[in-house]
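Participant: quick one: sequence plus predicted model below, questions after.
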Amino acid sequence: MTTFDKREEGFEKKFALDEEQKFKAEARRNRLLGLWAAEKLGISGDAANIYAKEVVAAEFGEGGDAAVVRKVTGDLSAKGMAITEAQVRKEMTELMAQAVAQVKAGK
């Protein structure tokens, strides 16, 4: 194996690790967002964890961050809470930093 091949393999492994951490951080952020929304909805305990899992699943079922925002915004609006997509996206941004820190810490 040449030096170039070794470097290429190293870059590929780093890329794969970075993508895995990104995926984990996004899933963690969505879980944290689900717990945040559950609190606003008055849901606690096991029901809050179940709701958080539904928020995580929304990304995979309907497609990306937009689906997560739609679910949370829709659920909060259905309970009579005036919340905008921009507010939910702001919370997602704030929670992403927390999620990245948790993933890097191995939590």
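Facilitator: On my side now, so go ahead.
Participant: use CA for all of it now, contacts and neighbours both
Facilitator: Will do.
Participant: name the next helix or strand following the helix or strand hosting Ala37 along the chain.
Facilitator: Here Ala37 is covered by helix 3-41, with elements defined by DSSP states H and E. The C-terminal neighbour of helix 3-41 among helices and strands, as given by DSSP H and E, is helix 45-58.
Participant: okay, buried residues for that next one please.
Facilitator: Judged by neighbour count (16 or more other C-alpha atoms under 10 Å), helix 45-58 contains these buried residues: 48-58.
Participant: in those, find the pair that's most separated.
Facilitator: Greatest spatial distance among the buried residues of helix 45-58 (C-alpha to C-alpha): Ala48 and Ala58, at 15.3 Å.
Participant: rewinding a little: put together JSON lines for the buried residues of helix 45-58, with distance to Ala97 on each row.
Facilitator: As requested, the buried residues of helix 45-58 are exported to JSON lines (distance: C-alpha to C-alpha, whole Å):
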{"residue": "Ala48", "distance to Ala97": "22"}
{"residue": "Asn49", "distance to Ala97": "21"}
{"residue": "Ile50", "distance to Ala97": "23"}
{"residue": "Tyr51", "distance to Ala97": "21"}
{"residue": "Ala52", "distance to Ala97": "18"}
{"residue": "Lys53", "distance to Ala97": "20"}
{"residue": "Glu54", "distance to Ala97": "21"}
{"residue": "Val55", "distance to Ala97": "18"}
{"residue": "Val56", "distance to Ala97": "17"}
{"residue": "Ala57", "distance to Ala97": "20"}
{"residue": "Ala58", "distance to Ala97": "21"}
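Participant: and here's the other structure:
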Amino acid sequence: MTASDDVQKTILRNKLLGRWAAERLGITGRDADAYSDALACDTTDPERCDVFTKIRRDFDAAGVVESDDRILQVMTELMLKAGNLMPTARGDSSDAATVAIARNLMSR
């Protein structure tokens, strides 16, 4: 796997993580998409790439009870899922759109 693949995998993980967090925050529809896109975009911004802290703050502000360990566990699970999706996505899977988003975000 190349460094570019690692970045794409992290962007995809953050997109999935954003969906998970949005659900717990009660964010739906376009707002949920915007939230997960923002987390994915933050991957490439050195000043905002700490998605754990962002989610922790958002959960605390909204009163969402979720342990740090659980958030880190989900991050790990979704990184593994993102890694499994990467080769499949290149072969025309339903998650190809998410990988395309990751590639577009990297080009910014």
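Facilitator: Sure thing, it's come through. For clarity, every value in this text was computed on a predicted model and none was experimentally measured.
Participant: measure how far the helix holding Ala37 of structure 1 is from the centre of its chain, please.
Facilitator: 10 Å (C-alpha atoms, centre = their mean, to the nearest Å).
Participant: what is it packed up against?
Facilitator: Contact here means 3 or more C-alpha pairs under 8 Å, 6 or more residues apart in numbering; DSSP states H and E; on that basis helix 3-41 of structure 1 packs against helix 45-58, helix 64-78, helix 85-104.
Participant: show me what counts as buried in it.
Facilitator: Neighbour-count burial for helix 3-41 of structure 1, with 16+ other C-alpha under 10 Å as criterion, is recorded at 24-38, 41.
Participant: ok, so of these, who is nearest Phe11 of structure 1?
Facilitator: Out of these, the one with the shortest distance to Phe11 of structure 1 is Lys24. That distance is 19.9 Å, counting by C-alpha to C-alpha.
Participant: correct me if wrong: that closest one contacts Val103.
Facilitator: Yes. Between Lys24 of structure 1 and Val103 a contact is recorded at 6.9 Å, counting by C-alpha atoms under 8 Å.
Participant: counterpart of Met92 of structure 1 over in structure 2?
Facilitator: Aligned by TM-score structural alignment, Met92 of structure 1 pairs with Met75 of structure 2.
Participant: and its match, how far is that from Asp5 of structure 2?
Facilitator: If you measure Met75 of structure 2 against Asp5 of structure 2 using C-alpha to C-alpha, to the nearest Å, the figure is 17 Å.
Participant: do Val51 of structure 2 as well
Facilitator: In this structure, Val51 of structure 2 lies at 19 Å from Asp5 of structure 2, with C-alpha to C-alpha as the measure.
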